[in-house]
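S.K.: I'll drop the sequence and a predicted model, then ask my questions.
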Amino acid sequence: MKARHILIIDDEEDIRAVAQLALEAVGGWQVSTASSGSEGLNQAYLKNPDAILLDVMMPDMDGIATFKALQLNVLTQQIPVILLTAKVFSADQRRFAELGVTGVIAKPFKTMNLADQVADILGWDN
């Protein structure tokens, strides 16, 4: 069985590295990373990942604009997107749900629990 492929889009190198390590080591998944919304869109088009972890607060093209661009493209609109965010207020959660994201994981996340959180949100066996 082919390993699932996750794309992490986050402008913080440390977050990308920790999340990648956790998802590869604990989840056994293939992981690609992107440091900006525009790079993430290109990666999503080229690699067609099984899911995307997307940071909300990034310079230039933030996570919401990136998500909306993913939704406009027939090649990427079916990819489940989980937002990574420090914005955990109920108003923010409602706004994210209204956008149609698959789920939200609060930052900072527990590294060793990240793969389980992703699998739970996506309904994957892990």
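M.R.: Nice, I can see it. Numbers count the residues shown, from 1 in each chain.
S.K.: Please make it C-alpha for all contacts and neighbour counts, starting now.
M.R.: Fine.
S.K.: List the buried residues of the lengthiest helix in the chain.
M.R.: As assigned by DSSP state H, the longest helix anywhere in the chain is helix 13-25. Neighbour-count burial for helix 13-25 flags 15, 16, 19, 20, 21, 22, 23, 24 (criterion: 16 or more other CA atoms under 10 Å).
S.K.: which element follows it toward the C-terminus?
M.R.: Going down the chain from helix 13-25, the next helix or strand is strand 30-34, by DSSP states H and E.
S.K.: is it true that residue 83 touches residue 53?
M.R.: Yes. Residue 83 lies in contact with residue 53 (CA atoms under 8 Å); the separation is 5.8 Å.
S.K.: So which residues of this protein form helices?
M.R.: Under DSSP H, the chain gives helices at 13-25, 37-47, 63-72, 90-99, 114-122.
S.K.: Select, out of the ones you listed, the one closest to residue 5.
M.R.: helix 37-47 (8.7 Å; CA to CA).
S.K.: Next, the angle helix 63-72 makes with that closest one.
M.R.: 30 degrees (axes from the mean of the first three to the mean of the last three CA atoms, to 10 degrees).
S.K.: Next up, a structure to set beside the first:
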Amino acid sequence: MPPRPSRFALYNWFPEDGADLVHPDDLAAFAAMGPPATVFGVGADAAGWVLLDAGQASFRVRADLLRPLPAPRYWVGDTVRFIKSGVPQRGIVARVGWHFKEAAPMYYVSQDGKRLKKTYHEQDLSPINAESP
């Protein structure tokens, strides 16, 4: 797993904003991501492009639409504990989204390679060491 990014942002791009804001080689995959509520790790600028890291994929974009965010407590790949049906469970953060109304991160967790339907807030999760049972 790559190191945790040090900067985070939203990139609320819609096709009507212009295809020139997303690198041509990344445009189809970026457009297929769906609603613009993903928290991205922000990488270095290179040749006029900023690298956005979504954990499972990365994209090159122009900086025009970047909206900086505070660092989320958990990041993609972190092992966490949560309660499901009253029972403590263990899972892996699969995606970090943004809840616009609450202005807070929300977490999508996977178990056994399958993403759970429920989203979790920071207070719903606790960190655990990946080697713990």
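M.R.: That came in fine, so what should we check first? Keep in mind the model is a prediction, meaning the values are calculated, not measured.
S.K.: Can you give me the TM-score here?
M.R.: Once superposed, chain against chain, the TM-score is 0.28 (TM-score structural alignment, normalised by the length of the first structure); 65 aligned residues with a CA RMSD of 4.8 Å.
S.K.: what packs against the longest helix of the first structure?
M.R.: strand 5-9, strand 30-34, helix 114-122 (3 or more CA pairs under 8 Å, 6 or more residues apart in numbering; DSSP states H and E).
S.K.: Out of those, which one sits most buried?
M.R.: Most buried of these, by mean neighbour count (mean count of other CA atoms under 10 Å): strand 5-9, with a mean of 26.
S.K.: Tell me what angle that strand forms with helix 13-25.
M.R.: Here the directions of strand 5-9 of the first structure and helix 13-25 differ by 170 degrees (the same axes, to 10 degrees).
S.K.: As a markdown table, the buried residues of helix 13-25 of the first structure with distance to residue 8 of the first structure would be great.
M.R.: Converted to a markdown table, those look like this (distance: CA to CA, whole Å):
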| residue | distance to residue 8 of the first structure |
| --- | --- |
| 15 | 9 |
| 16 | 7 |
| 19 | 8 |
| 20 | 8 |
| 21 | 11 |
| 22 | 12 |
| 23 | 10 |
| 24 | 12 |
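S.K.: Nearest to residue 37 of the first structure among those?
M.R.: Using CA to CA, the buried residues of helix 13-25 of the first structure come closest to residue 37 of the first structure at residue 16, 13.4 Å.
S.K.: which residue sits closest to residue 88 of the second structure, ignoring its sequence neighbours?
M.R.: residue 82 (5.7 Å; CA to CA, 6 or more residues apart in numbering).
S.K.: Just confirm the one you found is within a strand.
M.R.: Yes. The assignment for residue 82 of the second structure, made by DSSP: H, G, I helix; E, B strand; the rest coil, places it in a strand.
S.K.: my guess is it contacts residue 126, does it?
M.R.: Yes. Counting by CA under 8 Å, residue 126 is a contact partner of residue 82 of the second structure at 6.7 Å.
S.K.: Neighbour count: these two, which is higher?
M.R.: Neighbours around residue 82 of the second structure and residue 126, counted as other CA atoms under 10 Å, are more numerous at residue 82. The numbers are 17 against 14.
S.K.: mind checking how far that one is from residue 115 of the second structure?
M.R.: As judged by CA to CA, to the nearest Å, residue 82 of the second structure and residue 115 of the second structure stand 14 Å apart.
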